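> sequence plus predicted model, see below.
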Amino acid sequence: MCGIAGIFNYSQPISAGDEDRLLKAVEKIAHRGPDFRQVRAYGKLCLGHARLSILDTSAASNQPMQTEDGRYAIVFNGEIYNFKSLRSDLEKLGHYFTTTGDTEVLLKAWAQWGPGCLERLNGFFAFAVYDSQLETMWLARDRMGIKPLYYNLQPDIICFGSEMSVFKVLGVNPELDVDALHLFFQLTYIPAPYTALKGVQKLMPGEFLTVRDRKVEKQPYFDLQKRTASADSYESAVENVRQLLDESVRMRLVSDVPLGTFLSGGIDSSIVSYIASQHLSGINTFSVGFDDHAYLDESACAAQVAGHIGSTHHEIRVGKNEMEEAAFAVLNHLDEPFADSSSIAVYMLSKYTARHVKVILSGDGADELFGGYRKHMALYRASQKSASNLILKSAAPLLSLLPGGSRSDKQGDFLRKLRKYSDGLRLPFRERYHQWLRWTDEATVFSLLKEKHHQALIFDQLPGLDLDENDFNSVLISDQLFLLPNDMLAKVDKMSMAHGLEVRTPFLDHHLVQYVNNLPSGYKLNASSGKLMLRNAFHSVLPAEVFNRPKKGFEVPMESWLRSTLKELVVKFSNRQLIEEQAVFNPSVLEDIQRDFYQLHNNKHASLLWSFLVFQSWWFSTFRRLG
């Protein structure tokens, strides 16, 4: 895992000034790769790399890396799990190797097969390859979007990087993208290909980009929506999932440095930790516990599973002060607006874990594959004709008048979910799915932001939202295309790489993903339960409590923080003169939202206020300094 950046000049060789700017850009992402940093020029191209040494930790595997004949050069962020078999194939074709890592294998695979090598890769990655003979550069991103890659096109150059922070250093003129802003305040994140800045785009998962003769062409090499219905029986499918997941975990345990697993005590991380413990005795497991918020604390569950599988368990206890300090640290670290508040707990857990290991395995992706979110069961139930649905649908106008419930206590969270469900019942299936993706409704955001987005039905134009009410797999695949890379995986990447920690995701092995997506949705979930296959595959090897506990995420008590520790920052960022000068928000609407939250104690807009803080913190670091 590393950080990469580069500049490709169409018209002239790279100058000393270009190299200096790129070196400064690499310094901006040095947290992603604290072990080694280097910049090299190759004619019209300059590549930069910040290395986190995982495989072949010797200097021989430092990047940028070039083939012996000087034709090809690469910078690469990620891991290729099948690099040993690829190396063997390449050796049979006459290639020889001077390192034992995967970077040289990827470089020579590209030299041999070109973009066709992408289909052969099993791993997660974002990389740039240059062919000096053809004066062509390619950018590529892994199938599931585990690793990020941003790029900016200008008349004479294209520049790219692992994080948005590189572009300011590389001279990109920052200008807000209004459409992206509307999406951010609804979703708490900005989905690809959008970013907060005009002209800067995210490469899509499963896509590569070719740059030659001033022409830029994007092409997909993987299509999640391409499926062939499986005829496997339920029993056969459960066994196949068990075997595919076992192989996926085994491949992800290959490392030349210490590794472990995240363990919350929930189904996904418990399964990954159990399988890992079968291949690596006494594996390190890591969990976080909250001293001041028992409702959110799963540390006892994690300890129970750790004892059951015999892992070497590490538990970080986090109090009110540490979590609040982490909230400010996250605000200062973010390179783009990203307001999933669970990132704060992931930041703390990653910080602690990185003191012990460099590589961690996580359970990310299981919810999107097997229907594990509460909204999946809710969407399933909402499509059924039942008396309870009719009652809740008629009661929706009354329920909407109740004050917003808090996610941090059981009763308030139930009220929040009930109101959201009843509101959704009044919508058609597609709009219901969109509504349940949002944290803030479109009308509120439309009134809050001064400049209106100019795309009608902006959600309809986003990739990954093709839905069919009669095929629930379409919901799961939409989540894999949209929610998973843009929120869940982005969160893990940003928070773990802030501390130079590599996170590997066994559930997202593309062989497993494709197999599960071809299975009937009824194998995975029903109206009352999700992850049916995982429950059946692993119930005999894990404590029953793992499968019976209600699902929890890394929630934080955001409502109470906004009314205490973060309130001063809200006030500072809401100064009317600043807001009017900034010309992003409608001051009166912002004041109404804050009055509703602080004086009327309505929690409905807590997420919106946290998004406001995140955006303002990013905006001032990008456009100006706040005095």
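Looks like it arrived, so ask away. Numbers count the residues shown, from 1 in each chain.

> alpha carbons only for contacts and neighbour counts from here, please
Will do.

> residue 367 against residue 373, yeah?
Yes: assessed by C-alpha atoms under 8 Å, residue 367 is found in contact with residue 373 at 5.8 Å.

> quick one, what contacts residue 609?
562, 570, 594 (C-alpha atoms under 8 Å, 6 or more residues apart in numbering).

> Throw those residues into JSON lines and include secondary structure, neighbour count and distance to residue 588, thanks.
Output for the contacts of residue 609, formatted as JSON lines (DSSP: H, G, I helix; E, B strand; the rest coil; neighbours: other C-alpha atoms under 10 Å; distance: C-alpha to C-alpha, whole Å):
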{"residue": "562", "secondary structure": "helix", "neighbour count": "20", "distance to residue 588": "20"}
{"residue": "570", "secondary structure": "helix", "neighbour count": "18", "distance to residue 588": "15"}
{"residue": "594", "secondary structure": "helix", "neighbour count": "21", "distance to residue 588": "10"}
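
> so between residue 367 and residue 373, which is more surrounded?
Set residue 367 next to residue 373 and count neighbours by other C-alpha atoms under 10 Å: residue 367 wins out with 21 against 17.

> for stretch 68-77, buried residues please.
Buried residues in stretch 68-77, counted by 16 or more other C-alpha atoms under 10 Å: 72-77.

> kindly report the same for stretch 162-179.
162-167, 169-170, 172, 177-179.

> out of these, which sit inside helices?
165-167, 169, 178-179 (DSSP state H).

> any idea which of those is the one closest to residue 285?
residue 165 (32.1 Å; C-alpha to C-alpha).

> next, the contact list for the nearest residue to residue 67 once chain neighbours are set aside, please.
Nearest residue to residue 67, sequence neighbours excluded (C-alpha to C-alpha, 6 or more residues apart in numbering): residue 73, at 6.5 Å. Going by C-alpha under 8 Å, 6+ apart, residue 73 touches 64-67, 107, 129-131.

> helix/strand/coil for residue 8?
Judged by DSSP: H, G, I helix; E, B strand; the rest coil, the three-state class of residue 8 is strand.

> also residue 260?
Assignment for residue 260 (three-state DSSP): strand.

> distance of it relative to residue 281?
Look at residue 260 and residue 281: by C-alpha to C-alpha, to the nearest Å, they are 11 Å apart.

> one more to weigh against that first structure:
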Amino acid sequence: MLIRIGWHKKGKEVVPDGGAWRETKRYSIWSRQQGGDSDQIVQKIARLGVIGALREIEERCAIAILDKEAQRLWLAADHLGSLALYYGQDREGIFFSGNLGALRLQRNLSLRIDPASLALFLQYGYVLSPWTILDGIGKVSPGSVVMFDLKERSKREQRYWNPDIPYLEPKYNLDLDEAVDLTERSLIEITETIRAGSGQIGAFLSGGYDSTLLALLLQRGGEKTLHTYTIGFGERGYDEAPYAQKIADYLKTVHTTYYLQPDDLERFFYRIGPMMDEPLGDQALIPSMVVADLAQRDGMEYLVGGDGGDEIFGANSYMSRFSILEKSPRMLRRLASLSPLIIDRLLPFASEGLHTQLYRYARMLRADNATEALKFKDMILAPDRMQRLILGGFTPHPTLCETASVGRGSHFSDLLFSRMLQSYVFHDLVAKMCISTETGERLRVALPYLERSFIEKMAHIDYRIKNRNGPKSIQRQLLQRHLPGTLTKRPKRGFSVPIMAWLQEEQRWIVEHFLSQKKIEEEGLFDPDVLLRLKDRFMLKGRYPDGQLLWNLLMFELWYEEWKPSLSDHGVSSHIGAVENHGTVASGEVPKQ
């Protein structure tokens, strides 16, 4: 469904053109939400005004508010951006939708790929809001509201909730035991709210600290029996199912283990395209879809995930690397930063992955401050190489580190984790869970670690306390209160999927089909020579150079195959840096046509 709001015309009231709206004397309110009561949203807006109400609303929602008195349209996303809200404007007025696919039904819209957004996606695996993969189409950022003044035809975006604020505020004066107590009380409150629902609850259980802690609290003291789900792999070094089974046996959950096979990659691959409004490069999307299918089959109302635990509890592996960077002598950092030049001279045919890794660390070493270093943290491809890969040229979009303000004197870790939440967690992990449950008629996503109140409390705990006895000290100590030591003593490891091995062997046809020379040349999006060199290096068995970049290319091609009939011309915006129409954090003038 696409909703239009016409520009103000003298003597005529601006009215919505379709959609489910609730009316008050001053406001017309449209909402799309997961759970909660839309009447409460209406009441809060009438009582507190737009910004005041948004600061109190905790439901997963996307909201449009038409202020009939002030002639303003407000478009708002929840603090996670879990329900997307897309928007654009033309000579007739403003249009918006909770589904990017609704734009494909509008014959008068000329839809083209934004090459700068394409570069963002290939670089990080997601498109950072307020941009989208489509030129001229914006997306409301998490915790933000976009306000259109219908009289002045102007637009500005503002934050009603900003994670930087709690992270940069003074820390609680707590020792480790007190931090553990606070964490336990907070999570019990969140999990009790989930258990209070009428339906059954399912949870992803990997056997790691994040998912184990949530399973413990959801199962403990509840009348409902928790259902837990684990994804296993036959490949050595990937399978965590035995750990999860031990936890499930101890907690006495109804446990299901599904062993993902190479054939499942083919089975789920073509399901992804129609489910994605925008391409997403998270390799865990397919395991998440499997878990969602199992939970839907078993009649679950909630699917609980432990996403965001690494960032909230300060256990991300980058932290130790940045600590070394900060302590390194400046002269040594300057010398080390020459490594990309050396590798270009000595190993001109080195993989893009090796070159970019050296480039990334070199730029971080040269950085004068944390903000500059953060810009290069997750880079997959050096900027000059990205310009070669994407045909036509583009002006890069600024990253979050370049557009967001930084508190003077703030601790490096606070800035790091706040920005990781606002970029990777909100745009990748949250999007992955929302896409994977898209087909469920009544399956609702619950992410306890990413509840707004929990983020704010954990932000006020000093990073050094969170890692007092190693990574995830708080979670480990909390679990040790309730579980035997044999279940809590295991090294930290992330959830990884052997997709790269499958793409080199049983499912190599996926790479050959979607990245064939004929297909790439016909599309005219990428330089065939650059892309085919990437593919050929990847297909050397036993190594995965440039593996994440290749997966991002596959996800884009899967999305593009679905969208190509709806795109104009070759589907790519023809002008360099054509993004001013929708995507700056600062206020902008809406063109009068």
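Yes, it's here. Keep in mind that what you see is a predicted model, and the values were worked out from it rather than measured.

> which one of residue 260 and residue 281 of structure 1 has more residues nearby?
residue 260 (27 against 12).

> what does that one correspond to in structure 2?
In structure 2, the residue matched to residue 260 of structure 1 (TM-score structural alignment) is residue 202.

> list the contacts of stretch 571-579 of structure 1.
With C-alpha under 8 Å, 6+ apart, stretch 571-579 of structure 1 has contacts from 585-587, 590, 613, 616.

> one more time with 7 Å
Residues outside stretch 571-579 of structure 1 that contact it (C-alpha atoms under 7 Å, 6 or more residues apart in numbering): 585, 587, 616.

> run a quick neighbour tally on residue 222 of structure 2.
Quick note: residue 222 of structure 2 (other C-alpha under 10 Å) scores 12 neighbours.

> I meant residue 510 of structure 2, not that one.
Neighbours around residue 510 of structure 2, by other C-alpha under 10 Å: 17.

> swap in residue 391 of structure 2?
Residue 391 of structure 2, neighbours per other C-alpha under 10 Å, totals 15.

> just give me the match in structure 1 for it.
By TM-score structural alignment, residue 391 of structure 2 lines up with residue 450.

> touching, its match and residue 584? I think so.
Yes: using C-alpha atoms under 7 Å, residue 450 of structure 1 is in contact with residue 584, at 5.5 Å.

> the strands in the stretch 501-627 of structure 1, which residues?
Taking DSSP state E, counting those that start in this stretch to define them, one finds strands in the stretch 501-627 of structure 1 at 502-504.

> any chance of the buried residues of stretch 68-77 of structure 1 in TSV, plus distance to residue 269 of structure 1 and secondary structure?
What follows is the buried residues of stretch 68-77 of structure 1, written out as TSV (distance: C-alpha to C-alpha, whole Å; DSSP: H, G, I helix; E, B strand; the rest coil):
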residue	distance to residue 269 of structure 1	secondary structure
72	40	strand
73	38	strand
74	34	strand
75	31	strand
76	28	strand
77	24	strand
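
> could you work out the most separated pair of these?
72 and 77 (16.8 Å).

> now check structure 1 for the residue matching residue 251 of structure 2.
Match for residue 251 of structure 2 (TM-score structural alignment): residue 309.

> what about its match, neighbour count?
Neighbours of residue 309 of structure 1 (other C-alpha under 10 Å): 21.

> for it, give me its contacts.
Residues in contact with residue 309 of structure 1, defined by C-alpha under 7 Å, 6+ apart, are 274, 277.

> quick check: the equivalent of residue 509 of structure 2 over in structure 1 vs residue 574 of structure 1, distance?
Under the alignment (TM-score structural alignment), residue 509 of structure 2 maps onto residue 568 of structure 1. In this view, residue 568 of structure 1 and residue 574 of structure 1 are 10 Å apart by C-alpha to C-alpha.

> and for residue 517 of structure 1?
46 Å.

> those two: which has the busier surroundings?
Between residue 517 of structure 1 and residue 574, residue 517 has the larger neighbour count (other C-alpha under 10 Å), namely 23 against 20.

> what's the more buried one aligned with over in structure 2?
So, by TM-score structural alignment, residue 517 of structure 1 is matched to residue 459.

> repeat for residue 483 of structure 1
By TM-score structural alignment, residue 483 of structure 1 lines up with residue 424.

> next one: residue 148 of structure 1
Counting by TM-score structural alignment, the partner of residue 148 of structure 1 is residue 84.

> isn't its match right next to residue 98, touching?
Yes: with contacts counted by C-alpha under 7 Å, residue 84 of structure 2 reaches residue 98, the gap being 5.6 Å.

> map residue 146 of structure 2 onto structure 1.
Residue 146 of structure 2 maps onto residue 209 in structure 1, by TM-score structural alignment.

> mind giving me the packing neighbours of the longest helix belonging to structure 2?
The residue-count maximum for a helix in structure 2 (DSSP H) belongs to helix 176-195. Under the contact definition 3 or more C-alpha pairs under 7 Å, 6 or more residues apart in numbering; DSSP states H and E, helix 176-195 of structure 2 sits against helix 209-219, helix 473-480.
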